[in-house]
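**Student:** After the sequence you'll find the predicted model.
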Amino acid sequence: MDNSKTLIQLLRNDYDGLLPVDLNSSSQLSTYIQAATSQNTRKAYRQDVQHFIAWGGLLLATPEIIVRYLHEHAEILNPRTLSRRLTALKHWHVYQEFSDPTLHPLVRKTLTGIQNVHGRPKEKAPAVTTEQLTLMVRYLKQQDTLQAWRNNALIQVGFFGAFRRSELANIQWENITFVAEGMEILIPRSKGDQGGEGQVCALPYGDKALCPVTALKTWCEKSYIESGFIFRAINRHEQMSYAPLTPDGVSLIIKSIAVECQLPHAEKMSGHSLRRGFATETSKKGAPFVSIMRHGRWKH
């Protein structure tokens, strides 16, 4: 079977009918190829191509029209966003078996120039310290609401598990095992495990001030969660959804708690602040670098 036709069939779904519809493929092989790229990446590529078309771009695209697109968005969009847009256009053309217009020297030079003029180093999210985490937990424990119980578990599990925000949002009851020493959380798939082998994060019991295991147990008892997603959306009427928080929602919660606690640089905190905080704090206490990397599921 012609693998290129399978790729074209795959991209048909990703680009909403922009690809030929007269090519057939093996559904099983399409599944494997689709799994090579994360769902979030495919969604981003779809949106990128749609943005290009909405602006007035045509498919097939020429180097000249792409340069115009870059020029008109140079002062509006982040250079990293423009770079991803080019990658999306590249995929569209390659999987259509057309030449890649983004490889043209004029396109590459234009993007490089935009990066040199408008690019700036990505600002790192401030790391949450153990003292700051204690303040946040103490603040939340003063409130007897579903949101407070959820948020208490969210920030403690996020910190001590060094979870990415997407990992936190996707934790499910079925993936949690409570053991004598604490609990184990199975992460079926993550950014550092695109192969889908699965990774286990072990969290021990803490003390009275900070304990992710107790916080999570309390949240599940208060919310009566016995299946499905653990960290769910809750509206202002304290009505809980079955749907999980989004990764952006996780970041907003962490930032809002930091602001309410009047922590330094609270406005710059994000979902990465907990993960970075764990690495920073454990490193200060002398934990081996390899152990920190392994626990946080960072690639060596």
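**Tutor:** Yes, it's here. For clarity, every value in this text was computed on a predicted model and none was experimentally measured. Numbers count the residues shown, from 1 in each chain.
**Student:** Going by C-alpha atoms from here, please, whenever you check contacts or count neighbours.
**Tutor:** Fine.
**Student:** Now do the strands in the stretch 151-300 of the chain.
**Tutor:** Secondary structure of the stretch 151-300 of the chain, counting by DSSP state E, counting those that start in this stretch: strands at 176-179, 182-187, 199-204, 232-234, 240-244.
**Student:** Reformat the ones you listed as CSV; add mean neighbour count and distance to T218.
**Tutor:** Shown next, in CSV, are the strands of the stretch 151-300 of the chain (neighbours: other CA atoms under 10 Å; distance: least, CA to CA, whole Å):
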stretch, mean neighbour count, distance to T218
strand 176-179, 14, 13
strand 182-187, 19, 14
strand 199-204, 17, 15
strand 232-234, 19, 15
strand 240-244, 16, 16
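**Student:** For V259, find the nearest of those.
**Tutor:** Minimum separation from V259 across these (CA to CA) falls at strand 232-234, 19.5 Å.
**Student:** second one coming, line it up with the first:
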Amino acid sequence: MPPKRKRNATMISPSRGRGFRKPPPAQRQKKPRQNDLVNIMEETRDEGQPSFSQEPQEIRPTFGLPEDLGTAYRTAILYISALSYIHKIRGIQDNTQSFIVKKALQGLHRSRGVTADPRTPLTLSILQLVVSALPSVCRSPYEAVLFSTLFSCAYYGLLRVSEVLNIQKAHISLSNFKVSILIPRSKTDQFGNTTTLHISKQPNSLTCPVHWILKFLRLRPDNAPSFFFIHIDKKGVTRYQFNFLLQKAIQFHSIQGHFRPHSFRIGRATDLAKQGVPDSEIKVLGRWDSKAFQNYIRL
């Protein structure tokens, strides 16, 4: 029997649709507190109640509230809120509101405060570098066009990665001068009231969504699934692949910063503010329903 052929440690052939492989588990950073929450949710589903439901003091070590575990205050609040919801929906006594937990959170807030968002804005100038690097870091011309289209749409549409990856072909209306994208549901639109984004043609074709969508449509396979952003084998792009190509393009130009998929949204909001666009308009363009947009503007 011939020996098995070794694959690249991080990437596989685009013909398999994925285009990338996650590194081995030993190389991936573990998230113990997040895994703990998942385990508790599984226990709740299978057994009907969390194992610590009668012991509120156990919540602190389980989710790393002591400051020596490095838990951010906002992260602790998020996980405790999730646990509170689990208790209530199961009709279990909500120990997350106990004196011990509240005091632990207060102490954590005093010692750490609310940490600043570490993500670096991906502004237009950086987007130009990222797109220019894609032909060099992608495995095929098709993939370069695919991710150029994805990244330009994410930036100009202030799109969350979950929104841009779930765009369907039927959601896009295109002309030579603008593209309209229907967002059927989003983080701030849980009831599916829908929002339509209108993105005008940009003077620089390197980062123009209209230019890239037109080009991608000429290459996109026929009779493909409903999702718009697909590989050549008709499989959809994943969040991991989106971030992987972003990091490869950033590294290609040795750009310093903590860039993540949300950096497109932060960068566009920052650029709009620098251009003098009113806060009220930025809020509408980004589909924010609170003052949270102010945290995205880095001047």
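**Tutor:** It's in. Remember, it's a predicted structure, so these values are computed and weren't measured experimentally.
**Student:** what TM-score comes out when they're superposed?
**Tutor:** With the length set by TM-score structural alignment, normalised by the length of the second structure, the two chains reach a TM-score of 0.71; 248 aligned residues with a CA RMSD of 3.1 Å.
**Student:** Make a markdown table out of the strands of the stretch 151-300 of the first structure and add distance to A127 of the first structure.
**Tutor:** Output for the strands of the stretch 151-300 of the first structure, formatted as a markdown table (distance: least, CA to CA, whole Å):
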| stretch | distance to A127 of the first structure |
| --- | --- |
| strand 176-179 | 26 |
| strand 182-187 | 23 |
| strand 199-204 | 20 |
| strand 232-234 | 24 |
| strand 240-244 | 25 |
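**Student:** And those strands: which comes nearest R276 of the first structure?
**Tutor:** strand 199-204 (16.1 Å).
**Student:** So which of the strands of the stretch 151-300 of the first structure is nearest T134 of the first structure?
**Tutor:** Of all these, strand 199-204 comes closest under CA to CA, at 17.0 Å.
**Student:** matching residues in the second structure for the closest one?
**Tutor:** Under TM-score structural alignment, the counterpart of strand 199-204 of the first structure in the second structure spans residues 195-200.
**Student:** Which stretches in the stretch 1-150 of the second structure count as strands?
**Tutor:** Under DSSP E, counting those that start in this stretch, the stretch 1-150 of the second structure gives no strands.
**Student:** Find the centremost residue of the second structure, please.
**Tutor:** V161 (4.2 Å; CA atoms, centre = their mean).
**Student:** now that one: how far from A154 of the second structure?
**Tutor:** 7 Å (CA to CA, to the nearest Å).
**Student:** And the match of strand 199-204 of the first structure against the first structure, how far off on average?
**Tutor:** Compared with the first structure after the fit, stretch 195-200 of the second structure shows a mean deviation of 0.8 Å (mean CA distance after the TM-score superposition for the first structure).
**Student:** Tell me which residue of the first structure matches up with L134 of the second structure.
**Tutor:** Using TM-score structural alignment, L134 of the second structure pairs with L140 in the first structure.
**Student:** If we ignore the residues flanking it in sequence, what's nearest that match?
**Tutor:** Closest residue in space to L140 of the first structure, ignoring its immediate chain neighbours: A148 at 5.3 Å, by CA to CA, 6 or more residues apart in numbering.
**Student:** How many neighbouring residues does Y32 of the first structure have?
**Tutor:** 10 (other CA atoms under 10 Å).
**Student:** does it count as helix, strand or coil?
**Tutor:** Three-state assignment for Y32 of the first structure (DSSP: H, G, I helix; E, B strand; the rest coil): helix.
**Student:** quick one, what contacts it?
**Tutor:** Neighbouring residues of Y32 of the first structure by CA atoms under 8 Å, 6 or more residues apart in numbering: there are none.
**Student:** Does the residue nearest to L140 of the first structure touch V137 like I think?
**Tutor:** No - at 9.2 Å, A148 of the first structure and V137 do not qualify as touching, with contact defined as CA atoms under 8 Å.
**Student:** Neighbour count: those two, which is higher?
**Tutor:** Neighbour totals were compared for A148 of the first structure and V137, and V137 leads with 24 against 18 (other CA under 10 Å).
**Student:** With L146 of the first structure as the reference, measure out to the closest residue in space to the more buried one that isn't next to it in sequence.
**Tutor:** Residue nearest to V137 of the first structure in three dimensions, not counting chain neighbours: N152, with 5.9 Å by CA to CA, 6+ apart. The spacing between N152 of the first structure and L146 of the first structure, counted by CA to CA, is 10 Å.
**Student:** which residues in the stretch 151-299 of the second structure form helices?
**Tutor:** 161-165, 209-219, 239-252, 263-274, 279-285 (DSSP state H, counting those that start in this stretch).
**Student:** Reformat those helices as a markdown table; add distance to Q34 of the second structure.
**Tutor:** Converted to a markdown table, the helices of the stretch 151-299 of the second structure look like this (distance: least, CA to CA, whole Å):
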| stretch | distance to Q34 of the second structure |
| --- | --- |
| helix 161-165 | 19 |
| helix 209-219 | 36 |
| helix 239-252 | 18 |
| helix 263-274 | 22 |
| helix 279-285 | 30 |
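**Student:** which of these sits most buried?
**Tutor:** helix 263-274 (a mean of 23; mean count of other CA atoms under 10 Å).
**Student:** which residues in the first structure does that one match up with?
**Tutor:** Using TM-score structural alignment, helix 263-274 of the second structure pairs with 273-284 in the first structure.
**Student:** what's the average distance of the matching stretch to the second structure?
**Tutor:** Averaged out, stretch 273-284 of the first structure is 1.6 Å away (mean CA distance after the TM-score superposition for the first structure).
**Student:** that older thread, what's near enough to touch the match of L134 of the second structure?
**Tutor:** So L140 of the first structure contacts A148, W149, N151, N152 (CA under 8 Å, 6+ apart).
**Student:** Check D100 of the first structure too.
**Tutor:** So D100 of the first structure contacts K90, H93, V94 (CA under 8 Å, 6+ apart).
**Student:** Could you report the distance from the second one to D48 of the first structure?
**Tutor:** Pointing back at H93 of the first structure there. Taking CA to CA, one finds H93 of the first structure at 13 Å from D48 of the first structure.
**Student:** do you know which of the strands of the stretch 151-300 of the first structure lies nearest E281 of the first structure?
**Tutor:** strand 199-204 (16.0 Å).
**Student:** roughly how far is that closest one from the heart of the chain?
**Tutor:** Offset of strand 199-204 of the first structure from its chain centre (CA atoms, centre = their mean, to the nearest Å): 20 Å.
**Student:** Output the contacting helices and strands for that strand.
**Tutor:** With contacts taken as 3 or more CA pairs under 8 Å, 6 or more residues apart in numbering; DSSP states H and E, strand 199-204 of the first structure sits against strand 182-187, helix 212-223.
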